[in-house]
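In: following is a predicted model, sequence given first.
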Amino acid sequence: MNGTENSMRDTWQSPIAPGLSWYQDTIVERPAYAALDGSTRTDVAIIGGGFTGLQAAYNLAKRGVDVLLIEGGRFGDGASGRNGGQLGSGQRAWPDELEPELGYERSRALFDLAENAKRYLLDFAETHGIDMDFQPGQMNVSHKKGHEDAYRRSAELLATRYDYPHVTFMDREETAARLGSSAYHYGVRDTGTGHIHPLKLLVGLARAAAQAGARICEMTRASSITQSGGKTLIETPAGRITADRVLIATNAYIGNLERETAAHVMPIRSFIGATVPLDDFPHVIPGNEAVADSRFVVRYFRKSIDGRLLFGGREAYTADSPRDISRHIRKQIAELYPELKNIDMTHAWGGSVGITLTRKPFAREVMPGVTSVAGYSGHGVMLSNYAGKMYADLVAGNSSELDLLTDLQVPPFPGGARFRGPLLFLALTWFALRDRF
């Protein structure tokens, strides 16, 4: 949804929540789960109770594996329960970006993996009766005139080489009509995907994992990971967990718990605001699609099931939270919709999202028997859920699909623990300036 080393050390798994999210305010029931009580052993231990960890716990438990998951806060307090809710097709980079780098076969396999993730997520919600407020449609729009050819090529490439006919190019007139704003030049519309209420999904997922037999514990912070005698030992305030295998699924909240993941996954802060329902402004996204734009510091927005504008776009690369999130968000809304410059905001919240240097997911065995999966780079609602399922398949020996992610070359951030934060701040500030000018 960044921080200095000291702040991350103190809050690696207790997300900073500057305000109550609209998601949390619209959950009918959010069950609490007990903290770990005493030392224990398990076949598989999972650290992190977001989409990745809980999906892994669910899929392992239903196979009869003894699995224990611990989460430092409440389930849903991290990015899984506070994000933009968009199910973007494919990977974070479009196929016309990945194909020259990876070749057609690997690029196609990664696209197909993402489509598998989409189908899995929608089927999972239906099977378990999770009403996650799914609404169809997503648009990617360009804030620069020079992107027209790239957008046209992307739509054509997806249809002809990736067997995905759901993306169509939008000229300036269509883009303005579908957005209700003339702020963007071109766009593509994807009718094969949509957007959801992520916390409703998360709550339903935790319930499914518990019913499948997984031991899932909230308010249980891991303080260290060590290995001895072929086992992995996880220390918590409540006792030691001894496990044969471990999944680290902390994403942006890794802190100093495990060095290799921390070197490859950087937390940045992202903020979202919710307006009052737009009953007087029916022209704003009349088709109810989700929207993401072409800025490096992406602006992403959509209408909720009750007609509010949920708008995200202000990222921060320091440890400090803005004092008034809603003021910053309203300013960005007004740049696209001047008529909404005085719109009332009912909620404003933020959190940390994990990014990698290449914006590709990070998946790796970081110690013998210890796997880390993270760094979805703002494209993780589908991929993070499916990553948990793929990890469970790997443990069960049924699939090597996770290898498509572990084979990706994701370099560490430069600068080491001391300088990577300041270097990232400089780099991302430069890109933000390029977006503006």
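Out: That came through fine. Numbers count the residues shown, from 1 in each chain.

In: only C-alpha atoms for contact and neighbour calcs from this point on.
Out: Will do.

In: show me the helices in the protein, by range?
Out: Taking DSSP state H as the test, the helices found in the chain are 5-11, 22-25, 51-61, 95-102, 104-127, 148-161, 172-179, 198-212, 259-264, 325-336, 380-396, 403-406, 416-436.

In: if I pick the closest residue to Gly369 other than its chain neighbours, what's in contact with it?
Out: Distances taken as Cα to Cα, 6 or more residues apart in numbering put Arg245 closest to Gly369, at 4.9 Å, once the chain neighbours are dropped. By Cα atoms under 8 Å, 6 or more residues apart in numbering, Arg245 lies in contact with Asp43, Val44, Ala45, Lys231, Thr232, Gly369, Val370.

In: the second one is in contact with Ala243, isn't it?
Out: Yes. Between Val44 and Ala243 a contact is recorded at 5.7 Å, counting by Cα atoms under 8 Å.

In: so which bits of stretch 337-354 are buried?
Out: Tyr337, Leu340, Met345, His347, Ala348, Trp349, Gly350, Gly351, Ser352, Val353, Gly354 (16 or more other Cα atoms under 10 Å).

In: tell me which of the residues you listed fall in strands.
Out: Judged by DSSP state E, strands contain the following of the buried residues of stretch 337-354: Met345, His347, Ala348, Trp349, Gly350, Gly351, Ser352, Val353, Gly354.

In: and which of these is nearest to Gly19?
Out: Trp349 (4.5 Å; Cα to Cα).

In: that closest one and Ile27, how far apart?
Out: According to Cα to Cα, to the nearest Å, Trp349 stands 16 Å off from Ile27.

In: A further structure is provided below for comparison with the first:
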Amino acid sequence: MNLLYANDRPGEYPRSWYAATAAELAPFPALQGETQADVCVVGAGYTGLSAALHLAQRGFSVVLLEAHRVGFGASGRNGGQVGSGQRLEQDELEHMVGREDARRLWDLSEEAKALVRGLIDTHAMPVTFHPGVAHACRKPSEVAHAHANAEKLARDYGYDQIQPLDRKGIRALIGSDAYVGGDIDRGAGHLHPLNFAIGLARACAAAGVRLHEMSAVLNIEQGPRPVVRTASGSVRAGYVVLAANGYLGNLMPEVAARVMPINNFIVATEPLGPRAAEVLSEPVTVADTRFVVNYWRLSEDGRLLFGGGESYGYRFPDIVKTVTKPMLDVYPQLRDVRIDHAWGGTLAITMNRLPCFTRIGPNVLSASGYSGHGVALATLAGRILAEAVAGQAERFDLMASLPQPRFPGGAALRWPMLVLAMTWYSMRDRLGI
């Protein structure tokens, strides 16, 4: 079974609140016949769209191929968080790669947030950036760690945007007794993820990128000028950029060994009206400290968008049942609220939760595996990929040098082994360990 078609109709966005409120974007034609370009980009999520845009702005001719619609995958379905830092905290990165490279990674993450906001403004995208990402802790030890992390970022990295919260502070912010403290990062934020992807696509088209939807890539013939083939056409290019993330499948086994697709789910309630103030006293987004993270925010029309639960494999479970249980653990007062939308999506994780940048060949590059931190990092990855194609590979090589172990068990056994591991961590979440 192919993840591209396991849970979705070809060429249709899932029935999400994002799709219901998406900005208008006329379909792009499928690739027909043979064509040539300087660069062929595979995948029209944030990575591919950003890479195509930055390449076109550098004067390259670009063909962008998407199996479904622009932003169809995780880019159009995620929680919309534009977070600070990498997926790992800075103390972990310092231990892993040393202080100098940890600092470079922090600076890249700050650039990533600024890039998202800059693209929105420069291209007048149909997107509003809402500042504020809160982190809700379940245990006093987690609160102590969060506050120490805020102190470290202020002291060692000059980042003073994080406000520590005690039990009273987190309760006042999120209207729930489920947490004992946390923090709020005023330098991070959230947005409508599908409209950001649509904004990037509009910018690509205006810059001269040839976008083709309904053009799933079947194979890539590597060589001095690789050939990328779909069912109805082919692209011969000087470079190929792979940006398919969790939907890469077996197109490149070298990447698949290090990048694992997993599924995550979100529900949208009916508009809450005055009750919205009981859920969040500020228009911020929240993520908690569970291993299988709960995350939530209010939509612009006053709905609770709540994400939680994961699955491993092809088929999605009962999404409403999967997500409403953790939602009601946090907000039992919403038991009578109607669920209007429920959707799932496939993202990609790596063993160490750092992005996987790979030079598959001298003219085939890949970036993926953002591990739930992709709105900002994937957008920056596109810029970095464009730099590498243009011969400025220092930042790509930094990311590619990060340790990136293979998943144990290989492609055949990685899902069963991951299920065993995640089941254990999910049980720890339920027991509060």
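Out: Good, I have the coordinates. Quick caveat, the model's predicted, so the values are computed rather than measured.

In: out of the helices of the first structure, which is closest to Ile272 of the first structure?
Out: helix 325-336 (7.1 Å).

In: which elements pack onto the closest one?
Out: Judged by 3 or more Cα pairs under 8 Å, 6 or more residues apart in numbering; DSSP states H and E, helix 325-336 of the first structure is in contact with strand 266-277, strand 308-316, strand 345-355.

In: how close does the spatially most central residue of the second structure get to Arg353 of the second structure?
Out: By Cα atoms, centre = their mean, the second structure has its centre lying nearest to Gly374, at 3.0 Å. Applying Cα to Cα, the value for Gly374 of the second structure to Arg353 of the second structure is 11 Å.

In: corresponding residue for the residue nearest to Gly369 of the first structure in the second structure?
Out: When the second structure is aligned by TM-score structural alignment, Arg245 of the first structure is paired with Tyr239.

In: repeat for Pro322 of the first structure
Out: That one, Pro322 of the first structure, aligns with Pro317 by TM-score structural alignment.

In: again, but for Thr371 of the first structure
Out: By TM-score structural alignment, Thr371 of the first structure lines up with Leu365.

In: its match and Leu55 of the second structure, how far apart?
Out: Leu365 of the second structure is 14 Å from Leu55 of the second structure, by Cα to Cα.

In: which one's more surrounded, these two?
Out: Legend: neighbour count by other Cα atoms under 10 Å for Leu365 of the second structure and Leu55, higher for Leu55 (25 against 21).

In: skipping adjacent residues, who's closest to the more buried one in space?
Out: Take Leu55 of the second structure and drop its neighbours on the chain: the residue closest to it by Cα to Cα, 6+ apart is Ala386, 5.2 Å away.

In: ok, Glu260 of the first structure next?
Out: Val366 (6.5 Å).

In: just give me the match in the first structure for Glu387 of the second structure.
Out: For Glu387 of the second structure, the aligned position in the first structure is Asp393, judged by TM-score structural alignment.

In: next, count neighbours for the nearest residue to the match of Pro322 of the first structure once chain neighbours are set aside.
Out: Nearest non-adjacent residue to Pro317 of the second structure, counting by Cα to Cα, 6+ apart: Ser311, 7.5 Å away. A count of nearby residues for Ser311 of the second structure, using other Cα under 10 Å, gives 18.

In: for Ser311 of the second structure, list the residues it contacts.
Out: Residues near Ser311 of the second structure by Cα under 8 Å, 6+ apart: Ile262, Asn263, Asn264, Pro317.

In: gap between it and Leu418 of the second structure?
Out: In terms of Cα to Cα, Ser311 of the second structure sits 10 Å off from Leu418 of the second structure.

In: now Arg138 of the second structure
Out: Going from Arg138 of the second structure to Leu418 of the second structure by Cα to Cα gives 24 Å.

In: which one of the helices and strands packed on helix 325-336 of the first structure lies nearest to Tyr162 of the first structure?
Out: Closest among these, once you apply Cα to Cα, is strand 345-355, at 25.9 Å.

In: in the second structure, what range does the closest one match?
Out: Against the second structure, strand 345-355 of the first structure falls on residues 339-349 (TM-score structural alignment).

In: show residues contacting that stretch.
Out: Applying Cα under 8 Å, 6+ apart, the contact partners of stretch 339-349 of the second structure are 14-17, 73-74, 77-78, 245-247, 259-270, 316, 319-320, 368-372.

In: now stretch 323-335 of the second structure
Out: By Cα under 8 Å, 6+ apart, stretch 323-335 of the second structure touches Ser176, Asp177, Ala178, Phe265, Ile266, Val267, Val279, Asn294, Phe306, Gly307, Gly308, Gly309.

In: and stretch 387-397 of the second structure, by the same measure?
Out: Stretch 387-397 of the second structure is contacted from outside by Leu55, Tyr239, Phe357, Asn363, Ile384, Leu385, using Cα under 8 Å, 6+ apart.

In: what number of residues lie near the third one?
Out: It stands for Phe357 of the second structure. 23.

In: got it, and the one 5 residues further on?
Out: The tally of other residues near Pro362 of the second structure (other Cα under 10 Å) stands at 12.

In: do Asn2 of the second structure as well
Out: 11.

In: now swap in Asp43 of the first structure and tell me
Out: So Asp43 of the first structure, with other Cα under 10 Å, has 15 neighbours.

In: kindly report the same for Gly48 of the first structure.
Out: Other residues lying near Gly48 of the first structure total 30 when counted by other Cα under 10 Å.

In: what's the match for it in the second structure?
Out: Following TM-score structural alignment, the counterpart assigned to Gly48 of the first structure within the second structure is Gly43.

In: for its match, what are its contacts?
Out: Counting by Cα under 8 Å, 6+ apart, Gly43 of the second structure makes contact with Leu49, Leu64, Leu65, Glu66, Ala67, Leu242, Ala243, Ala244.

In: top of the residues you listed by number of neighbours, please.
Out: Using other Cα under 10 Å as the neighbour criterion, Leu49 leads the contacts of Gly43 of the second structure with 32 neighbours.
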